[in-house]
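Colleague: Pasting the sequence and the predicted model now:
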Amino acid sequence: MKIATWNVNSVKARLPLLLRWLEEFSPDVLLLQELKCIEEAFPREEIEDKGYNIAVKGQKTYNGVAILSKSPIEIDLTELPGDGEDLQARYIEGFTFNVRVASIYVPNGNPVETDKFPYKISFMERLHNHVKTLLSHEEAFVLGGDYNVIPEERDCYAPGNWEGDALYRPETHAEWRKIIYLGLTDSFRAKNQEEGHYSYWDYQGGAWNKDNGIRIDHLLLSPHAADRLNDVGIDKSPRGWERPSDHTPVWCELETN
């Protein structure tokens, strides 16, 4: 089974591309971020016509996450535990194809001198705590999304340009490692150690044509899921389509039980 994640940067603006990619790549599960719409405005009918069940946590103008699956979805959470006052639509978790999946949109955190950076760190701390709970169930799960984390130098085109940025700060890396060291697998790095593989290219400065990208979209696997990992990839083609998202889909393939 193929599980993919994609920050579409407005599901309504990107609907033609989304439908095309669902048709061409046909993932079993697709985790979406940055929908930028409420649940009622989500293009449900068009996506259902492609054979997908849908679960959405929406928000007007900003954020928003969803799970699309060819199998029924049993939703468990529509917010990340740990802060009952956090109203931003950044997390949805459910069960499908006998695998637990979550679509996650970690805060960007910039500018770092504002309250946006402490919010990012707090969100990652909450995610760390929740992962500990999930691991205690000893089941296969995949946590996919836009993590807004550049894990290492090889995950960005010019590391020096990112010094001090919220995506690359030491505090961000520390929180990332805390999550990974619980026992999760960065699926892409489990199969590919090369530098220069990216999932995001800024709209500005000709970044796409110059391949000045960063890898910030990740699929993290529990041990039970990692044992079933067959293949991984980043599909760059949608980034080159007309009116693209600045992100492109990242996917992994698991053996079915």
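Modeller: Thanks, I have it.

Colleague: only C-alpha atoms for contact and neighbour calcs from this point on.
Modeller: Will do.

Colleague: Remind me what the host helix or strand of Gly144 packs against, helices and strands.
Modeller: According to DSSP states H and E, Gly144 maps onto strand 141-146. Under the contact criterion of 3 or more C-alpha pairs under 8 Å, 6 or more residues apart in numbering; DSSP states H and E, strand 141-146 touches strand 2-7, strand 29-33, strand 99-105, strand 217-221, helix 223-226.

Colleague: Next one for the comparison:
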Amino acid sequence: MVKLVTFNINGIRARMPRLIEYLEREQPDIACLQELKADDDAFPIKDIEAAGYHAVWHGQKGFNGVAILSKGEAPTLRRVGLPGDPDDTHSRYIEAEAHGLVVASIYLPNGNPVGTEKFDYKLRWMERLREHAAELLAAERPTVLAGDYNVIPEDRDTFSRRAMADDALFQPESQAAFRRIVNLGYTDALRALRPNEEKLWTFWDYQAGAWQRDAGFRIDHLLCSPQAADRLRGAEVHKWARAEEKASDHAPVCIELAD
């Protein structure tokens, strides 16, 4: 069984004790991290190696940043950055091979406020992701596109449609762009294995007691190619990690794939 996790760490240096705690407790084979908020030189590789993991990463000072951790064996870097826009300097995409899988760690643009260049950038970025995701599918290899998509796919994926009505994460254009990626032939692993589960949240804001009220939403997704989806055996949100002291505002989401 291959255990693969996506985890928006919300600042890797600030959350390093939480990350090490998580790796030691859950022992994932692959961990895709987002929102490192550290440049390449500041990535704490020695601490990660001490925990038994190798890594590839694509950092950016102060915000963004993505990484792929692999237990026991070094991941093979395939690319950093999405193709299609050579002027895009945001560190939001990294792709590697590990444990027999092609894996991407994705930190999709937030896009707020709606009606600005930020929202337009989000939609353009998602179209670039769709084009690259189609190329990955054509290779017919077990592939997982994991990360913080900053998209709430459906009404049932938020605690409050009214509260999110004007948010870029919940706009019809964002949802349609997400569906276009899935409809290429990917499986939304968490929803596929938990089709009827209520309150399947992965994020709870630090504000307004959202965690205490369980006012969350689902924005962290693992999209599996058919070759990976055929091996899908488990999917869950590790809510315990969100309850820890000085936790990220995201919970890790874990899938298990048969060997």
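Modeller: Everything's here; your move. What you are looking at is a predicted structure, and each value in this text was computed from that prediction instead of being measured.

Colleague: TM-score of the superposed pair?
Modeller: Put the two chains on top of each other and the TM-score (TM-score structural alignment, normalised by the length of structure 1) is 0.98; 256 aligned residues with a C-alpha RMSD of 0.6 Å.

Colleague: Among the helices and strands packed on strand 141-146 of structure 1, which comes closest to Asp211 of structure 1?
Modeller: Ranking those by proximity to Asp211 of structure 1 (C-alpha to C-alpha) places strand 217-221 first, at 16.2 Å.

Colleague: how big is the offset of that closest one relative to structure 2?
Modeller: Strand 217-221 of structure 1 differs from its equivalent in structure 2 by a mean of 0.4 Å after superposition (mean C-alpha distance after the TM-score superposition for structure 1).

Colleague: Can you show me the helices along structure 2?
Modeller: Ranges of helices in structure 2, per DSSP state H, are 16-26, 45-50, 117-138, 161-164, 172-182, 189-193, 210-213, 226-229.

Colleague: Can I get those helices in CSV including distance to Tyr93 of structure 2 and mean neighbour count?
Modeller: Shown next, in CSV, are the helices of structure 2 (distance: least, C-alpha to C-alpha, whole Å; neighbours: other C-alpha atoms under 10 Å):
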stretch, distance to Tyr93 of structure 2, mean neighbour count
helix 16-26, 20, 15
helix 45-50, 19, 14
helix 117-138, 9, 17
helix 161-164, 26, 12
helix 172-182, 15, 17
helix 189-193, 20, 19
helix 210-213, 28, 13
helix 226-229, 20, 19
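
Colleague: Output those as CSV; include the columns distance to Ile94 of structure 2.
Modeller: Shown next, in CSV, are the helices of structure 2 (distance: least, C-alpha to C-alpha, whole Å):
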stretch, distance to Ile94 of structure 2
helix 16-26, 19
helix 45-50, 16
helix 117-138, 12
helix 161-164, 29
helix 172-182, 17
helix 189-193, 20
helix 210-213, 30
helix 226-229, 19
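
Colleague: of all the ones you listed, which lies closest to Val144 of structure 2?
Modeller: Distance to Val144 of structure 2, taken as C-alpha to C-alpha, is lowest for helix 226-229 among the helices of structure 2, at 7.0 Å.

Colleague: What is the equivalent residue in structure 2 for Leu127 of structure 1?
Modeller: Superposed on structure 2 with TM-score structural alignment, Leu127 of structure 1 falls opposite Leu129.

Colleague: How much space separates that match from His221 of structure 2?
Modeller: 14 Å (C-alpha to C-alpha, to the nearest Å).

Colleague: Excluding residues flanking it in the chain, which one is nearest the spatially most central residue of structure 2?
Modeller: What sits nearest the mean C-alpha location of structure 2, by C-alpha atoms, centre = their mean, is Gly147, with 1.1 Å. Among residues not flanking Gly147 of structure 2 along the chain, Ile106 sits closest, at 4.5 Å (C-alpha to C-alpha, 6 or more residues apart in numbering).
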